[in-house]
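Student: for reference, the sequence and a predicted model appear below.
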Amino acid sequence: MSTPGQDPTERFPKPDFPQQGQEHPGWTGPMDPPPDHGEDSYRGHGLLKDRKAVVTGGDSGIGRAVALAFAREGADVLITHLDSEEDEARETARLVEDAGRQALTEACDIRDEKQCRALIGSAVQEFGRIDVLVNNAAYQMAQPDGISAISTEQFDRVLRTNLYGMFWLCKMALPHIPAGGSIINTTSVQAYKPSPHLLDYAMTKGAIVTFTQGLAQMLASDGIRVNAVAPGPVWTPLIPATLPDTKEFGKQSPLGRPAQPAEMAPAYVFLASGNASFITGEIVNATGGTPLP
């Protein structure tokens, strides 16, 4: 995917970026610079041939990059999106179909247990099974004034999106994941180095690490692997939609810039593929050099 010898500090745009803001959940189109999902760079090698995958939050950002990469590796993909993100989801579906694979989109607010159940039902009805479940959808909202500014409504939304949805989907999908299948959760550098203005979000990301490691032990004897990816700063629509300052976003990473979604997708492909057959209960840290425990 990368050019041999290419300097990672110069491969993608570096801050300072234009200051920009959007209403949540954010959209790809207005972002400056535009995110790179691997549209022109990702090359598949058949690593996921004929696999059936579900990717939550697949309309944009990391989810779109993962769906694109999975399709180019040979997988059929069902992506979820919020009602307001239908146009974004259609673009992801187009990228999957352009790779010659089946694309399904489903509006699903994973805070709702019934919608999670319906999602798994749709996947099983269309695919017959689920080989890879990627729990990627998440919610955050920065509160620079700290814990006093985090309302119960926000706290509830963060936990229900980031934890309840993941828990329900894993529980509901497991009867349909065969031996050799895998679950991949998206945690964050925030799990280890929490930013004060993202306290509630960081808390959930720490819980995802623990959940991943515990579930991996539970399912090992069934031949189902459970891993997670912990991104550092990534340039997605969630950033201008939830952070007050985008100008220097990612500047704090040792590589001096945020990641592009395309740089996250190979980690998910690896964990979903047979190349990772002896890897379970692990967290792949993709932080741009930020040291983690």
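Tutor: All right, it came through fine. Numbers count the residues shown, from 1 in each chain.
Student: contacts, neighbours, all on C-alpha from now
Tutor: OK.
Student: remind me, longest helix of this protein?
Tutor: helix 199-219 (DSSP state H).
Student: quick check: next helix or strand after that one?
Tutor: Downstream of helix 199-219, the next assigned helix or strand under DSSP states H and E is strand 225-231.
Student: skip ahead from that following strand and say which helix or strand is next.
Tutor: helix 238-242.
Student: this is the comparison structure:
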Amino acid sequence: MVEKTTIHPQQQAWPGTEGKMQPPAEFIRPGYRGSDKLKDKVALITGADSGIGRSAAIHFAREGADVAVMYLSEDEDAEETKRLVEAEGRRCTLIAGDIRNADFCRQALEQVIETFGKLNILVNNAGTQAVSKDMTELSDAQWEETFATNMHGMFYLSKAALAYLGEDDIIINTTSINAYIGPEFLIDYSATKGAIVSFTRALSNQVVGRGVRVNAVAPGPVWTPLQPATLGAYDPQMLEDFGAGTPMGRAAQPSELGPCYVFLASLDSSFISGQTLHPNGGTVVNG
């Protein structure tokens, strides 16, 4: 059983870094044993410098995949992810830039092909959120930025990736429990996460006949730099007992999410497409 991690009030400047988090996050369980489920596959993961994305990258590497890490500007965190992937005996390349830019997304895909020669797995994981408890004070700029980061970047990358994905390849999108429960202080974020669920279902229906599967993961509260850089930046007290409202009474560690991405990326999920996994600590959701 995973013990509850005590999280105290804290805050960071956006976009947040792993090195400043207290307590540190866990990315892969010490006893996790790979079994070549992704042997010689190539994965591109956005937001893989830290948090859930880093966990997915390490798990993929332990299962035999090479990894391209896309991130915004957190060079130190990204270098640590690269070190951890390479420690598993796999190759890793870093791609820094803003996924809100369509040209950058296309260039990133081209860089992956130039480096590795192929692409098998795209994980659209990068995202942003900002607290706003009154929609009349939610600025147009914040609304547009949240959609540009969480939704537009996913569209640009998925569109570019389809030129390279074939039979048994996969797109995995990170949505959120917030798409289903709708917290009143995250209206724009929750709206994007609901859009991701619908995008996942529709894109799956469009490409499943080609043998390409499209699925999503909807995490509950997870201890990542996004939390102190957003919730904590608004009010450090929002992180007091973060995750305590789940039936399990705690937040997840990223290490508990990585295996979900392995499952969806591998042929273990060969008859699953257009669906969403719900690692959320026991919260019952519809959909």
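Tutor: Structure's in. What do you need? Every value quoted in this text rests on a predicted model; they were computed, and no experiment measured them.
Student: quick check: TM-score for this pair?
Tutor: The TM-score (TM-score structural alignment, normalised by the length of structure 2) is 0.96; 281 aligned residues with a Cα RMSD of 1.0 Å.
Student: what range in structure 2 matches stretch 227-234 of structure 1?
Tutor: Stretch 227-234 of structure 1 lines up with residues 215-222 of structure 2 when matched by TM-score structural alignment.
Student: what does that stretch rub up against?
Tutor: Outside stretch 215-222 of structure 2, the residues that touch it by Cα atoms under 8 Å, 6 or more residues apart in numbering are 170-178, 197, 200-201, 204, 242-243, 251-254, 257, 260-261, 264, 272-281.
Student: for residue 151 of structure 2, see how far away the residue most central in space within structure 2 is.
Tutor: Nearest to the centroid of the C-alpha atoms of structure 2, with distances taken as Cα atoms, centre = their mean, sits residue 125, at 2.8 Å. Separation of residue 125 of structure 2 from residue 151 of structure 2 (Cα to Cα, to the nearest Å): 10 Å.
Student: for the aligned partner of residue 195 of structure 1 in structure 2, the count of nearby residues, please.
Tutor: Residue 195 of structure 1 maps onto residue 183 in structure 2, with residues paired by TM-score structural alignment. Residues contacting residue 183 of structure 2 under the criterion other Cα atoms under 10 Å number 13.
Student: now do the same for residue 183 of structure 2: helix, strand or coil?
Tutor: With DSSP: H, G, I helix; E, B strand; the rest coil as the basis, residue 183 of structure 2 sits in coil.
Student: who are the contact partners of the nearest residue to it once chain neighbours are set aside?
Tutor: Once flanking residues are discounted, residue 183 of structure 2 sits nearest to residue 190: 7.4 Å by Cα to Cα, 6 or more residues apart in numbering. Listed by Cα under 8 Å, 6+ apart, the contact partners of residue 190 of structure 2 are 176, 178-179, 182-183.
Student: which stretches of structure 1 form helices?
Tutor: 61-72, 86-98, 113-127, 152-159, 165-173, 199-219, 238-242, 261-272.
Student: any idea how far residue 187 of structure 2 is from the residue of structure 2 most remote from its centre?
Tutor: For structure 2, the C-alpha farthest from the mean C-alpha position belongs to residue 136; by Cα atoms, centre = their mean, that distance is 29.4 Å. According to Cα to Cα, residue 136 of structure 2 and residue 187 of structure 2 sit 11 Å apart.
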